[in-house]
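A.B. asks: Here you go, sequence then predicted model.
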Amino acid sequence: MLGSYEFLIQSRKEDIDFINKVVEAYEGAGVVRTVDPQKGLINIITTYDFKDFIKFVIEDLRKYDVVAEIIEEGAWKGSLYINK
């Protein structure tokens, strides 16, 4: 399937940088965008080919006491930020 896929993640603001570095380590698998740093909201944008892998990475972060709860996922809406 073509196109992009996104995850909206609820985290803690202190975990955002770590999550970003983990996703960056898997070069090309996804891009992290901070939606609201104070609330700990981030977007991870990926492709349909990598969506299951990124979901696994997000869920695996719990082993390291990182808060990363998927609160929404689906086809990328074409925006890097949530409309307020």
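C.D. replies: Arrived safely, thanks for sending.
A.B. asks: make it CA atoms for all contacts and neighbour counts henceforth
C.D. replies: Will do.
A.B. asks: Nearest the middle, which residue of the chain would you pick?
C.D. replies: Ile44 (2.8 Å; C-alpha atoms, centre = their mean).
A.B. asks: any idea how far Arg33 is from Lys63?
C.D. replies: Applying C-alpha to C-alpha, to the nearest Å, the value for Arg33 to Lys63 is 23 Å.
A.B. asks: same check, this time on Glu24
C.D. replies: From Glu24 over to Lys63 the distance is 19 Å, taken as C-alpha to C-alpha.
A.B. asks: higher neighbour count, the two?
C.D. replies: Using other C-alpha atoms under 10 Å as the criterion, Glu24 and Lys63 rank with Glu24 on top: 14 against 8.
A.B. asks: adding another structure so you can compare the two:
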Amino acid sequence: MNKSYEFIIESRREDIDFINKIVEAYEGAGVVRTLDPLKGIISVISTYDFKDFMRDILIDLGKKWVKLEIIEEGIWKGKL
């Protein structure tokens, strides 16, 4: 299955850039899009094959480094 998978995340505004840099470091595993910079809402779009790997990265980030809560996840609806 080659569908894209999306995580909607709530974080702090000041953590968005750090989260983006970490996701970018895992080349090809995901792409970060800022949905609402004032509220700290971002989207991480990954492939379906990498969804579990990306979820683990995000959970680890939230436990150790930044405020991060996955508030929704599922098949990407195609909205950028």
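C.D. replies: Great, that's in hand. These numbers were taken from a predicted model, which means no experiment stands behind them.
A.B. asks: that older thread, before we move on, what SS does the residue nearest to the centre of the first structure have?
C.D. replies: strand (DSSP: H, G, I helix; E, B strand; the rest coil).
A.B. asks: count of residues packed around Arg33 of the first structure?
C.D. replies: Arg33 of the first structure has 17 neighbours, counted by other C-alpha under 10 Å.
A.B. asks: and it, that one's in a strand?
C.D. replies: Yes. Looking at Arg33 of the first structure with three-state DSSP, it is inside a strand.
A.B. asks: What residues does it make contact with?
C.D. replies: Residues near Arg33 of the first structure by C-alpha atoms under 8 Å, 6 or more residues apart in numbering: Ile42, Asn43, Ile44, Ile45, Leu80.
A.B. asks: Just to check, the second one is in contact with Val32?
C.D. replies: Yes. The pair Asn43 of the first structure and Val32 passes the contact test of C-alpha atoms under 8 Å, sitting 5.7 Å apart.
A.B. asks: which residues are contacting the helix ranked longest in the second structure?
C.D. replies: The longest helix of the second structure (DSSP state H) is helix 51-64. Contacts to helix 51-64 of the second structure, defined as C-alpha under 8 Å, 6+ apart, come from residues Tyr5, Ile19, Ala29, Gly30, Ser46, Leu68, Glu69.
A.B. asks: ok so, going back, out of the contacts of Arg33 of the first structure, give me the one that has the most neighbours.
C.D. replies: Among the contacts of Arg33 of the first structure, the one with the most neighbours (other C-alpha under 10 Å) is Ile42, at 27 neighbours.
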